[in-house]
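Student: Let's see this in three dimensions:
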Amino acid sequence: MATRQRDVIQLVSSECNSFAERFFSEHRRFFEDLASGEAGAGEQKAEWYEIYKRFEAESELTMQNALMLWGAVQAKTFEREFIEAAMQSDALNDYLSLTDYPMFIKRMWREVQAKRERDAKMGEDMVASPKYRKPSKRPITPMEDTVVKDRLSQLDQRLLEIEHERNALLLERRHLVGRDVEPDTSESLKREINLQRYREEVGLD
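Tutor: Below is the predicted model:
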């Protein structure tokens, strides 16, 4: 039985948000001087924008991989059912907004503030090492057959490991040849979802 589109949306969202959580956690130490969640409220370091651009590129590849896993996109053309399901859900909204620099800074500000609050409660001697990384895991696909479910989990974890290595190599190669990754898929997906919502509102569908 095919996985329902609304479940696919949640699984894609879960994977993308998991990537975002890891990225912000791993890079928050570079934003210790961030004084506000508003990008226009103070001077922005060049380093911050460089990290944002790296997030933008890695985010794009993460989205491409997640959508390809479910066959939801072909050459930037999204499955109609996928777009309709995404339009009815807000699961991807926060993640897709992060390709805008002000939203990236706002999210990083929350991450920095949360870290400061944890440090204040736990004390410096109990704070986890900044080098620690939670192991990456792809969300489990719901299946009634436990054998199929377990095999899918094994395949997904191996694919995720391969994708992480491929992404790192691709980002470096694209940078060396002067063709950095742009958030085309994420931007296209945002446009398609917003267009579908507009059609629903004005009764064009």
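
Student: going forward, measure contacts and count neighbours with C-alpha atoms only.
Tutor: OK.

Student: Now do the buried residues in stretch 55-75.
Tutor: For stretch 55-75, a neighbour-count test (16 or more other CA atoms under 10 Å) marks 55-67, 72-73 as buried.

Student: Among those, which ones are in helices?
Tutor: 55-67 (DSSP state H).

Student: got these as CSV, with distance to Arg173 columns?
Tutor: Formatted as CSV, those follow (distance: CA to CA, whole Å):
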residue, distance to Arg173
Phe55, 16
Glu56, 16
Ala57, 12
Glu58, 13
Ser59, 17
Glu60, 15
Leu61, 14
Thr62, 17
Met63, 19
Gln64, 17
Asn65, 18
Ala66, 21
Leu67, 23
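
Student: Could you also give me the structure for this second sequence? I'd like to compare it with the first:
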Amino acid sequence: MKYRIIPVTPFQQNCTLVWCENTKKAAVVDPGGDLDRILAAVEEEGVVLEKIMLTHAHIDHAGGTAELSTNYHLPIEGPHRGDLFWIEGMSQQCSMFNFPPCDTFTPTRWLDDDDEVSVGEGVFKVVHCPGHTPGHVVFYNEDDQMALVGDVLFHGSIGRTDFPQGNHQELIDSIKNKLFPLGESVTFIPGHGPGSTLGVEMTSNPYVR
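Tutor: Okay, the predicted model is just below:
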């Protein structure tokens, strides 16, 4: 699998374009906005979008989902059903964070622990990691030892839990009991900021070491 990070929205969210080298089929992970920037990256890489993947439904990760899905007839995979209330409140999120108006949407497929999402010939395992939001999921590609972790874990930090239905202890449990067991060598792309490896965070992250 190949990956390209596309920072979007005033929050500089790491929207990620992922694609299969053999088939050139691609997915956009967390299209929070700035669709022109995302689509330019798709054209530059010469890939064909086949789906949208969502780690969770906060506006900076999901704000462009409805428009992208509708305009390009793309199925939406994720997040977990626990984030339904965030999707239903998309217009309120736009107002709260001063985002352009955006539509709500219904995922084509809600995701659960151990589900699999394919992108061309590549496969991502779904890991349900509640805490930042109740329906947050992580996408893990075992072949490349790579994970797209959204706002669960950052280099040197962890996700916020002060939003509605956030839960600090659940987040810590998700990181220690679900992410870290994937292995120290796993490289991850977080929802914001630079990437890291799980091994580095196990030993140096003050919130979870």
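
Student: Any idea what the TM-score comes out to?
Tutor: The TM-score (TM-score structural alignment, normalised by the length of structure 1) is 0.23; 81 aligned residues with a CA RMSD of 5.6 Å.

Student: returning to that earlier point: specify which member of the ones in helices among the buried residues of stretch 55-75 of structure 1 is nearest to Glu163 of structure 1.
Tutor: The shortest gap between Glu163 of structure 1 and any of those belongs to Asn65, at 7.4 Å (CA to CA).

Student: OK, contacts around that closest one?
Tutor: By CA atoms under 8 Å, 6 or more residues apart in numbering, the contact list for Asn65 of structure 1 reads Glu163.

Student: Could you report the separation of it from Lys106 of structure 1?
Tutor: Asn65 of structure 1 sits 26 Å away from Lys106 of structure 1, going by CA to CA, to the nearest Å.

Student: The helix or strand in which Ala20 of structure 1 is found - contacts with which helices or strands?
Tutor: Ala20 of structure 1 is part of helix 5-27 when elements are defined by DSSP states H and E. Packed against helix 5-27 of structure 1 by the contact rule (3 or more CA pairs under 8 Å, 6 or more residues apart in numbering; DSSP states H and E) you find helix 46-69, helix 80-87, helix 93-97, helix 101-122.

Student: would you list those helices in a markdown table and tack on distance to Arg158 of structure 1?
Tutor: Below are the helices and strands packed on helix 5-27 of structure 1 laid out as a markdown table (distance: least, CA to CA, whole Å):
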| stretch | distance to Arg158 of structure 1 |
| --- | --- |
| helix 46-69 | 13 |
| helix 80-87 | 25 |
| helix 93-97 | 24 |
| helix 101-122 | 29 |
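
Student: and of those, who's closest to Ile193 of structure 1?
Tutor: helix 80-87 (5.3 Å).

Student: Against which helices or strands is the closest one packed?
Tutor: Applying 3+ CA pairs under 8 Å, 6+ apart, we find helix 80-87 of structure 1 packed against helix 5-27, helix 184-202.

Student: Deepest in the core, which of the ones you listed is it.
Tutor: Per residue and on average, the most neighbours among those fall to helix 5-27, with a mean of 18 (mean count of other CA atoms under 10 Å).

Student: Report the angle between it and helix 80-87.
Tutor: Helix 5-27 of structure 1 runs at 60 degrees relative to helix 80-87, counting by axes from the mean of the first three to the mean of the last three CA atoms, to 10 degrees.

Student: Give me the number of neighbouring residues for the spatially closest residue to Phe24 of structure 1 that is not a sequence neighbour.
Tutor: Leaving aside its sequence neighbours, Phe24 of structure 1 sits nearest to Met108 (CA to CA, 6 or more residues apart in numbering; 6.3 Å). Met108 of structure 1 is flanked by 25 other residues according to other CA atoms under 10 Å.
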